[in-house]
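Novice: How does the following fold in three dimensions:
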Amino acid sequence: MSVSPSLDPLVTRLRAVGCVFAEDEARLLVAGARTPAELDAMVAMRVAGLPLEHVLGWAEFCGLRIAVDPGVFVPRRRTEFLVRQAVSLASPGVVVLDLCCGSGALGLAVASALGEVELHATDIDPVAVRCAVRNIAAVGGRAYVGDVYQSLPTTLLGRVDLLLANAPYVPSGKVALMPPEAREHEPRVALDGGSDGLEVLRRVAAEAPRWLASGGHLLVETGERQAPRIVDIFAVAGLVPRVARCDEPEATVVIGTRPWEATTSRPGPPAVP
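Specialist: The predicted structure is shown next:
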């Protein structure tokens, strides 16, 4: 912005509406505005409760700037742990599927970390898919509109090495308890996991073995208390489950691996530290 206003009045306005990191937000808003009038409009949107990422048009995730359109789920910092787990299990050249992809942040982050991959992404929300298309185009990714596996090309059956599924896992009765930024400005379909929070994840796990390559991995983010039930769900689906946890930020990821088949000619999975 050509004009550099004092941050103090902006910080005061942002603090008054409960912005915890008001100073950081003020700097980002000033940097993102091209004119004083645009800055005023952006601050007004933020004060009205629009998520900062929707005001700016992007979110920082795994060191990348991810485009996030209004109404699209904002990638959370805790989900970077899922990306790190996925990257540790793979090498360049793998086939990656970002299920319930939202903005496509997970697939893009994994592809950027590994280098050349074959990336596919899908989401039931066409607004999210349009956003994902823009984000993953730089790494040659393709995105589809559909419910879970519904719209994926059948050529992916049995070929997916990394299946990333940041599916909704908030129980329906607890969505109303989420922060207003989420429940009022992100699509409910990206938050509501059904009566116990696991309805979508059950569907994801049940079909995962058909899409996974031998030795391929399904990774899902979940709440710590839900993890034992997801372990059971993965086991019933024929996957070998394990739980990975991170204290900072607090994150829980359940990983399910399709067992290697004796007849496969693919090399074994890489060692995990």
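Novice: make it CA atoms for all contacts and neighbour counts henceforth
Specialist: OK.
Novice: Grab the nearest non-local neighbour of residue 45.
Specialist: residue 55 (6.7 Å; CA to CA, 6 or more residues apart in numbering).
Novice: For the comparison step, fold the sequence that follows:
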Amino acid sequence: MTAASDSPLFPGVVGRLRAAGCVFAEEEAGLLLDAAADAPSLDALVARRAGGEPLEYVLGWARFCGLRIEVDPGVFVPRPRTEFLVECAVEAVPGAAVIVDLCCGSGALGVALASRLGAPERAVELYAADIDPAAVACAARNIARLGGRAFQGDLFAALPDAPRGRVDVLLANTPYVPTDDIPFLPSEARDHEARVALDGGADGLGVMRRVAASARDWLSPGGVILVESSDRQRDAAVTALASGGLEATALSSEEYWSTVVIGRRT
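Specialist: Model prediction:
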């Protein structure tokens, strides 16, 4: 617990958050107290959180792979389970020099991987792309500190030609929630995040298959694409990457409660 817990306002904030159903009320209260400039601003922040707005939007940032990533309202919030994808990428290509973060959202994956690989001290080319202009604006701020550039558009069409055939790691956190499952998502995602960041089509793999079909053209020899999926989509996702001419495998982590599908250009 931070020093914010010593504030006389702390118990009241915790009480309001608990009443709103926040499971980690004490932790969130500390973060909100740290973020507030004064009592009126604290009241406004707590009201937003108690009203159901994601904590990351209220704070303006999310913690991912030990880094503080700026997150704007409406932009996909990086999930802790996706840290497994970054771990897999580091292990797959520890010397990667060219990284593309496709369907980038806040750019969290690209920032985390480039940082793990030594950027900015070690030169890494980092490109990010998303179809959502709000996500691109957010990602641009996050990756700029590593010399990265963000582009708006539909998948690979958004990218400049420079990285084509040179990409060592293609991070593609494509939306993978089946359309019919969207109404059953937690309200924080369903009501606040952009639908385009969540909806993967009929079986959840519509966008992923489009990426898989073109990924080989962008990868360097030995380069890899990594995609997060659900466990039930695992086999179909492996098939999609294999159909795109890649050597495909899948890894799962009980620690992260995550499944990552990997395709390598051989």
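Novice: a helix runs through the residue nearest to residue 45 of the first structure, doesn't it?
Specialist: Yes: read with DSSP: H, G, I helix; E, B strand; the rest coil, residue 55 of the first structure is one of the residues of a helix.
Novice: counterpart of it in the second structure?
Specialist: In the second structure, the residue paired with residue 55 of the first structure is residue 58, using TM-score structural alignment.
Novice: returning to that earlier point: and the residue nearest to residue 45 of the first structure, how many residues sit next to it?
Specialist: If you count neighbours by other CA atoms under 10 Å, residue 55 of the first structure ends up with 21.
Novice: State which strand of the first structure is the longest.
Specialist: strand 212-222 (DSSP state E).
Novice: What residues in the second structure pair up with that strand?
Specialist: Mapped onto the second structure using TM-score structural alignment, strand 212-222 of the first structure spans residues 219-229.
Novice: again with stretch 151-171 of the first structure
Specialist: Using TM-score structural alignment, stretch 151-171 of the first structure lines up with residues 158-178 of the second structure.
Novice: Now do the end-to-end distance for the matching stretch.
Specialist: 24 Å (CA to CA, to the nearest Å).
Novice: same thing with stretch 113-126 of the second structure?
Specialist: Its first and final residues considered, stretch 113-126 of the second structure spans 10 Å by CA to CA.
Novice: Same question for stretch 229-245 of the second structure.
Specialist: First-to-last residue span, stretch 229-245 of the second structure, CA to CA: 19 Å.
Novice: Confirm that residue 34 of the second structure sits in a strand.
Specialist: No: according to three-state DSSP, residue 34 of the second structure belongs to no strand; its state is helix.
Novice: Which position in the first structure pairs with it?
Specialist: Going residue by residue (TM-score structural alignment), residue 34 of the second structure aligns to residue 31.
Novice: so what's its match up against?
Specialist: Shown in contact with residue 31 of the first structure (CA atoms under 8 Å, 6 or more residues apart in numbering): residue 1.
Novice: Repeat the analysis, applying 10 Å as the threshold.
Specialist: Taking CA atoms under 10 Å, 6 or more residues apart in numbering as the criterion, residue 31 of the first structure is in contact with 1, 2, 4, 25, 39, 56.
Novice: So what's the residue count around the counterpart of residue 5 of the first structure in the second structure?
Specialist: Counting by TM-score structural alignment, residue 5 of the first structure corresponds to residue 8 in the second structure. Neighbours of residue 8 of the second structure under the rule other CA under 10 Å: 9.
Novice: Same check on residue 160 of the second structure?
Specialist: For residue 160 of the second structure, using other CA under 10 Å, the count is 10.
Novice: cool, and residue 86 of the second structure?
Specialist: Burial of residue 86 of the second structure is recorded as 23 neighbouring residues (other CA under 10 Å).
Novice: do residue 239 of the second structure as well
Specialist: Per other CA under 10 Å, the neighbour tally for residue 239 of the second structure reads 17.
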